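**Student:** predicted coordinates and the sequence they were generated for:
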Amino acid sequence: MSHSIKAKGEMDMLRKEDNERLCRVGPGEPMNELFRRYWIPAVLSEELPAPDSPPVKVRLLSEDLIAFRDTNGNVGLMDAYCPHRRAHLFWGRNEECGLRCVYHGWKFDTTGQCVDTPNEPKTSEFKHSVKLKAYPTYEKAGIVWTYMGPPEEQPGYPDYEWMRAPENYRNVSKTFEACNWLQALEGGIDTSHSSFAHNNDIADKNALRTRATAPKLEVVKTDYGFKYAGIRDLKDDGNYVRAYQFIMPAQQMRGAMVKWKDGKTEEFPSIAGHLWVPIDDAHVWVYNFIYSADVNIPFTPEFVEKHETDFGRGKADMLPGYKLVRNPGNDYLIDREVQRTKTFTGIAGINTQDYALQETMELPFCDRTREKLGTADTAIIAARQLLLEATRVVEAGNTPRGANPETHNNVRGCDRFLPKGVDWKEGLVEDMTAKF
């Protein structure tokens, strides 16, 4: 059922206690418990490139973990500290289907089970009683996923359309962002800012989002979150509609189908989006994906590299640890002359422009009681409502929206022109349905 959501000014102001309820992700916090009801990305597959490759430090939901790929290629994700004397397992030897602590030689398999205690007598059965906390993993589409919640509540494996697309039809990357996860997500689901922060050619007055800078937002709640559209009135050219999906708890999916060049539209068949995975209260991993919207058009390496570079994630833009060269320490290398003459921000990279704004808000949590929300913030209001609702659903012992992958495995975003008078909820049904 369509559910209209509108900003109402101070009535939509986020109370301090609700803001912290949404932002805090430490042990026992409501949002920590909510994220544990979903499969979430743990690491990229490329971080564990081969059997017995070096282990990787992982921090999720304020918890320190270690990931490793064993001799058989299976991935383990478990407590980062050896249960013997709490040495960090990052220093461990990855060998013969287990990770061996270098302090006293205790060895653990991918389930966290201790399989060897060489500093104990050979007759000892002690090892059988020792087991590290470990989480199940699932590897697909270049990502190692994990489920960190109650075993009895474990949902089916994630199955988004972009995960089903063949390897040469998609690209997945990852970036580190130094702000709380909600601050980052809300930037991602905000559609009107693209007319400003991402205006990279201020001289082009024909650009779609320059011609109409105040899109009308419409939100429809669903079993998995909500779908929404930014509708831009282009007068005689009809309506330019950018339709999104918000999949609980932290995924945005959008179309990138239409571009405007020299007064004409060009087809660009792709769909892109992000998943935000909290590291702790002040940091977040952003997983970025793009995939072809057309089963007949695979990506070329040149296209992928250009896309990543345009978004500020090209090879020359990255530091070790998936961190950006342009960061708060160097003011994102802002060029005021470029800002004056060429682009709205003077900052290179579409995502880098977002990070500059999000990482330099009030930290660790913005004072949302001082916000003045308008109609352009409808999707943000809806996300806050659903996330608060979901934390209470979990507290009541029930299943939150979107935990079942069957509710969202056939959705996609899109960009399209629609004639005046055509409702996007009807006119874009086919375009918002998966093809892979």
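**Tutor:** Great, that's in hand.
**Student:** could you use CA atoms for every contact and neighbour count after this?
**Tutor:** Will do.
**Student:** find the nearest non-adjacent residue to Pro55, please.
**Tutor:** The shortest distance from Pro55 to any residue other than its chain neighbours is 4.5 Å, reached at Phe68 (Cα to Cα, 6 or more residues apart in numbering).
**Student:** what strand or helix carries the one you found?
**Tutor:** Taking DSSP states H and E as the definition, Phe68 sits inside strand 63-69.
**Student:** just checking, what packs against that strand?
**Tutor:** Contacts of strand 63-69 with other secondary structure elements, assessed using 3 or more Cα pairs under 8 Å, 6 or more residues apart in numbering; DSSP states H and E, are made with strand 56-60, strand 75-79.
**Student:** what helices or strands is the longest helix that the chain contains leaning on?
**Tutor:** Taking DSSP state H as the assignment, the helix of the chain that covers the most residues is helix 378-395. Contact here means 3+ Cα pairs under 8 Å, 6+ apart; on that basis helix 378-395 packs against helix 16-23, helix 30-35, strand 216-221, strand 225-233.
**Student:** then this one, side by side with the first:
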Amino acid sequence: MTHLPHKGTAYDMKPSTYNATLTEVGRGKPMGELLRRYWHPVGLSTHAINIPREVRALGEDLVLFRDGKRRPGLVHSRCCHRGTTLYYGKVEEDGIRCCYHGWKFDVEGHCLEQPCEPEMGKRRDRIRQPWYPVEERYGLIFAYMGPPDKQPVLPRYDCLETMDEGEFVDADDTSIGSGGDAIAPCNWLQHYENVLDAFHVPILHGNFSGTQFAEVMNKMPKVNWEYSPLGVKTVSIRTMDDGKIMRRVTEVALPTLRVVPNPFLGKLGRVESIGWTLPIDDTHYRIYTAARVAEKGVFLPKGAGAPTNRRRWQDMSAEERREFPGDWEAQIGQGPITLHSEERLALSDRGIVLLRRLLQKQVDEVAAGRDPVGVSFDPAAAPIVFEAGNRVSD
């Protein structure tokens, strides 16, 4: 009898690729140019002080500071004179001074002094250190890193504008929602798509790793995905043990906003926080969060049914993380940039498909010279309203 070789082994795999159009964020890249048409958080307001702070965003190395006039500034780290980093510079009343030859730049990159040149630099007004506009809102420093003639207004969000009694807006940069450390070593899209992945919740966060959220989240939902004015939303329906129906809406909105209801239920029927998934570069991201809270530093308070015996990710050993994986392990486990050519998408991945189509469409809009969805040039534009939240009915 002739022995037939096995078919379908890994040896037969074709070379693997990823979708560079949607994942690469550098200047000149399709997604990089799309993202540069929006404002992005690059630090907390408390990070902008009289000591330079290193920042990396959209693949660019920057320095954040606040001069003696209380003006925040964001400049490229490489000094335009001889190239050393301004991270070692000194912040003064009207700008930041390079440690190498003392050239001083204001928050908009104007060269104010060249101490080694006659008359402090007769032509210093012709020099401009690369810089980006910044604004402060919700306890965050936002930067616009796109073409100057396309700069939109910095949006306001309804859920962060009107507080209940005793509430205020607090900001965080520890990547709440990533499930792990503050800086995640993988592409931003792997996290962003996960926000719309309703079916991983009962599997990963419930049946596989034990109850990580409220018990009702372990139930398999009925799910529908829809386009929203700024992105895609997931509507998940679960029948609770008492027969009541929980309707949970989760949203992603351009450029990188994640609007996720409290998985411990929290206060029903409203948005409690917004997260911005900042692409640091092609293989790292960080989440900045602004939330309505009643106590400083307390985000996503646990509601009824929340487990009380879960260990924090930071306190778990590598062995414990392997035994009880969460979002971090699942997304980092896809690799620095997931290999899209190896995916086999199914019906439960419809939200991911809708998001990729939306992003591709907006990439094409920008490439064609048009404005992407969600940008506004009207300073009087109304705050953006989201539907996200947990709602329970009979």
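**Tutor:** On my side now, so go ahead. Computed from a prediction, not measured in an experiment: that's the story for all the values here.
**Student:** redo the helices and strands packed on helix 378-395 of the first structure as JSON lines? Include distance to His88 of the first structure.
**Tutor:** Below are those laid out as JSON lines (distance: least, Cα to Cα, whole Å):
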{"stretch": "helix 16-23", "distance to His88 of the first structure": "28"}
{"stretch": "helix 30-35", "distance to His88 of the first structure": "23"}
{"stretch": "strand 216-221", "distance to His88 of the first structure": "44"}
{"stretch": "strand 225-233", "distance to His88 of the first structure": "38"}
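**Student:** and of the ones you listed, who's closest to Trp91 of the first structure?
**Tutor:** helix 30-35 (27.9 Å; Cα to Cα).
**Student:** so what secondary structure elements neighbour that closest one?
**Tutor:** Using 3+ Cα pairs under 8 Å, 6+ apart as the contact criterion, the neighbours of helix 30-35 of the first structure among helices and strands are helix 16-23, helix 378-395.
**Student:** so the longest one corresponds to what in the second structure?
**Tutor:** For helix 378-395 of the first structure, the aligned range in the second structure is residues 350-367, judged by TM-score structural alignment.
**Student:** what's stretch 357-367 of the first structure in contact with?
**Tutor:** Outside of stretch 357-367 of the first structure, the residues within contact range by Cα atoms under 8 Å, 6 or more residues apart in numbering are 16, 19-20, 23, 177-180, 183-184, 187, 281-282, 328.
**Student:** my error: substitute stretch 380-397 of the first structure in the last question.
**Tutor:** So stretch 380-397 of the first structure is contacted by 5, 7, 12, 18, 21-22, 30-31, 33-34, 186, 189-190, 219, 225, 248-249, 399-401 (Cα under 8 Å, 6+ apart).
**Student:** does Thr175 of the first structure touch Val286 like I think?
**Tutor:** Yes - contact criterion Cα atoms under 8 Å: Thr175 of the first structure and Val286 qualify, at 5.2 Å.
**Student:** and those two? which has more neighbours close in?
**Tutor:** Val286 (23 against 18; other Cα atoms under 10 Å).
**Student:** any idea which element that one lies in?
**Tutor:** With DSSP H and E as the test, Val286 of the first structure turns up in strand 283-292.
**Student:** for that strand, buried residues please.
**Tutor:** Residues His283, Val284, Trp285, Val286, Tyr287, Asn288, Phe289, Ile290, Tyr291, Ser292 are the ones in strand 283-292 of the first structure that count as buried (16 or more other Cα atoms under 10 Å).
**Student:** and what of stretch 121-128 of the first structure?
**Tutor:** By neighbour count, with 16+ other Cα under 10 Å as the criterion, the buried positions of stretch 121-128 of the first structure are Lys127.
**Student:** ends of that stretch, what's the gap?
**Tutor:** Separation of the first and last residues of stretch 121-128 of the first structure by Cα to Cα, to the nearest Å is 14 Å.
**Student:** what does stretch 230-244 of the second structure give?
**Tutor:** 31 Å.
**Student:** what does it rub up against?
**Tutor:** Outside stretch 230-244 of the second structure, the residues that touch it by Cα under 8 Å, 6+ apart are 196, 198, 216, 219-227, 245-254, 351, 354-355, 358, 373-374, 392-394.
**Student:** give me the buried entries from those.
**Tutor:** Listed as buried from the contacts of stretch 230-244 of the second structure are 196, 198, 216, 219-221, 223, 225, 227, 246-254, 351, 354-355, 358, 373-374; burial here means 16+ other Cα under 10 Å.
**Student:** how close does the residue lying closest to Ser173 of the first structure once chain neighbours are set aside sit to Leu44 of the first structure?
**Tutor:** Spatial nearest neighbour of Ser173 of the first structure, excluding adjacent residues (Cα to Cα, 6+ apart): Asn288 at 5.1 Å. Asn288 of the first structure sits 11 Å away from Leu44 of the first structure, taking Cα to Cα as the criterion.
**Student:** okay, and the common contacts of those two?
**Tutor:** By Cα under 8 Å, 6+ apart, Asn288 of the first structure and Leu44 have these common neighbours: Ser173, Lys174.
**Student:** re earlier: which residue numbers in the second structure does the strand holding Phe68 of the first structure align to?
**Tutor:** Strand 63-69 of the first structure covers residues 60-66 of the second structure once aligned (TM-score structural alignment).
**Student:** quick one: distance of that stretch to the chain centre.
**Tutor:** Relative to the centre of its chain, stretch 60-66 of the second structure is centred 18 Å away, using Cα atoms, centre = their mean, to the nearest Å.
**Student:** contacts for it, please.
**Tutor:** 26, 47-56, 72-77, 86-87, 91, 96, 281.
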